[in-house]
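Novice: sequence first, then the predicted structure:
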Amino acid sequence: MLKSGRVSWSGEAVKPRPLTHGLLDALPGIRYGFFTREGGVSSGLYRSLNCGVGSRDDKAFVFKNRARAARTLGVSHDRLATPFQIHSAEAVVVDEVWDIGRGPKVDAVVTKRRGIAVGVGSADCGPILFADPLAHVVAAAHAGWRGALAGIVEATVAAMETLGAQREQIVAVLGPTISRANYEVGADMVAVFEAADEENARFFRPSKRDGHAMFDLPGYIVARLFNAGVLGTDMGLCTYADEERFFSYRRATHRAEADYGRLLSAITLV
């Protein structure tokens, strides 16, 4: 089901080769990808395909990386629309692309305009790509625990419906996300989820540390997709565990690193 490319830090020109999934591969009329760290021009902590405008990386490198990713999807660099992410449950319809770094403060972008790629950045949070191939509507959403709990999945589906999509036709894939094995949280977060719905207790397992638990963010997001009436799945890839391919905010924090790169996930109508 998964396809992936090789990562190389040897300096040779390596093109971005994003990850894909069979569920979206089967749909006509779209191009998409969950980009890894492979195929960019950044170095150091950001090597190599850092697409994070909000990172401290050289902006010229970030812009070049974004342009490489856009070309991989068959669109020009100025036709890639990514939002200013704020861990919200807000989605916006994209008719025209804004300047880089000046996107709306939302966590999902939706379009039916051909030639526009909509995307989100991530580094442990869940990147979700959506498509309704019959209504010709696509979307990208960023789902951290706050956004997922607040309803970013449902907000994205609702925004797609305003453009003619039907939820029973929508297919969604959750890309590389931090896994339960590497996502330890405090009792306060467990309490927040259980207060929202006691059924949420199933997404937590005891940690080795008292007062802590291991949270299954991918499982929770996929459950929200299912409850929203969407055919969705998880790629089963952990950003924290796979340093060769993925950036990870939590891994960088545990190492006391100064910053971290961001992965791009994007989709467009052909």
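Specialist: Yep, it's here.

Novice: from here on, contacts and neighbour counts on C-alpha atoms
Specialist: Fine.

Novice: against which helices or strands is the one helix or strand P127 maps to packed?
Specialist: Assessed by DSSP states H and E, P127 sits inside strand 126-132. Packing contacts for strand 126-132, counted by 3 or more C-alpha pairs under 8 Å, 6 or more residues apart in numbering; DSSP states H and E, involve strand 137-143, strand 171-174, helix 217-227, strand 263-269.

Novice: putting a second one here so we can go through both:
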Amino acid sequence: MTLGSSLLSAIPDLRHAFFSREGGVSEGIYGALNGGLGSRDDPASVVENRRRIAERLGVSPAHLVSVHQIHSPDVVVATGPWNGDARPKADALVTNVEGLAISVTTADCGPILFVDPNARVIGAAHAGWKGALTGVLESTIDAMETLGADRTGIVAAIGPLIRQDSYEVGSEFVERFIEADAGNGMFFIPGERDGHAMFDLAGFIRMRLENAGVLMIDDLGIDTYSDERFFSYRRSVHRKESDYGRHVHAIALMRE
């Protein structure tokens, strides 16, 4: 049901998980562990799935916090459960509060979990192409440093996401990246169709992390599109499905 990073797993008093779609109660296209509050799944099923996720992490459901993701570079500092049902609009969270599991949801985009084990500061970021290009990773690292982290001591793990073999994009997509930095051309290889290319989102994320000063990086290497254990927005579009499930990926500081 869950996958872990070997680098993060070696750190004391830290819990984390990249959840697959296995082990929940949702049915049909959402089967089974859909944690997406924004999906059109039965809300009661999503609540139960998230309860199971929180239990796996060792926190109460209220202490599994997430944001309303908007493909932005924005990050929030979490100090406890949100008041009411409203979630802040952002694409990353950071905290130094023990017992609080900060999480992001994905279905092809990149989930990145961060920790500075010395400062005991953690972060979670949702990095699709737009967020990665506009700075969500750098924003997360900056926000962690406001809580006392040192970027040279941060460990980051890149979870399941759509990989280059599955990620075909058009010429206008490539142009947007090249306009931002000509060096970004290294993350594209020719596609099978004329005028198309295959994009290495994981490689782009790793490069942005390294350029920001994070050098301890673990990449699980899993392709959400080709691996049926995972939800995939792109796969759902190709299959003409009406919606898609979302994975939860979370990290928490805990005293064992």
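Specialist: The structure has been received and is ready for your questions. Note that the coordinates shown come from a computational prediction; the quantities given were computed from them, not determined experimentally.

Novice: before we move on, the earlier item: got the helices and strands packed on strand 126-132 of structure 1 as JSON lines, with mean neighbour count and distance to R56 of structure 1 columns?
Specialist: Listed next are these as JSON lines, based on neighbours: other C-alpha atoms under 10 Å; distance: least, C-alpha to C-alpha, whole Å:
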{"stretch": "strand 137-143", "mean neighbour count": "32", "distance to R56 of structure 1": "20"}
{"stretch": "strand 171-174", "mean neighbour count": "24", "distance to R56 of structure 1": "27"}
{"stretch": "helix 217-227", "mean neighbour count": "20", "distance to R56 of structure 1": "27"}
{"stretch": "strand 263-269", "mean neighbour count": "28", "distance to R56 of structure 1": "14"}
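
Novice: mean deviation, the strand holding P127 of structure 1 versus structure 2?
Specialist: Between strand 126-132 of structure 1 and the corresponding residues of structure 2, superposition yields a mean separation of 0.4 Å, by mean C-alpha distance after the TM-score superposition for structure 1.

Novice: which bit of structure 2 covers that strand?
Specialist: Under TM-score structural alignment, the match for strand 126-132 of structure 1 in structure 2 covers residues 110-116.

Novice: what comes into contact with that stretch?
Specialist: With C-alpha atoms under 8 Å, 6 or more residues apart in numbering as the test, stretch 110-116 of structure 2 has contacts from 8, 104-105, 121-128, 149-151, 153-162, 201-202, 249-251.

Novice: which position in structure 2 aligns with I30 of structure 1?
Specialist: I30 of structure 1 maps onto L14 in structure 2, by TM-score structural alignment.

Novice: neighbours of its match, how many?
Specialist: Counted with other C-alpha atoms under 10 Å, the neighbours of L14 of structure 2 add up to 21.

Novice: and A155 of structure 1, that's in a helix?
Specialist: Yes - counting by DSSP: H, G, I helix; E, B strand; the rest coil, A155 of structure 1 is found in a helix.

Novice: in structure 2, what residue corresponds to it?
Specialist: By TM-score structural alignment, A155 of structure 1 lines up with S139.

Novice: who touches its match in this structure?
Specialist: By C-alpha under 8 Å, 6+ apart, the residues touching S139 of structure 2 are P73, D74, V75.

Novice: list buried residues within these.
Specialist: P73, D74, V75 (16 or more other C-alpha atoms under 10 Å).

Novice: so the residue mapped onto the first one from structure 1, which of the three states?
Specialist: In other words, P73 of structure 2. Matched to structure 1 by TM-score structural alignment, P73 of structure 2 sits across from A89. Assigned with three-state DSSP, A89 of structure 1 falls in the coil class.
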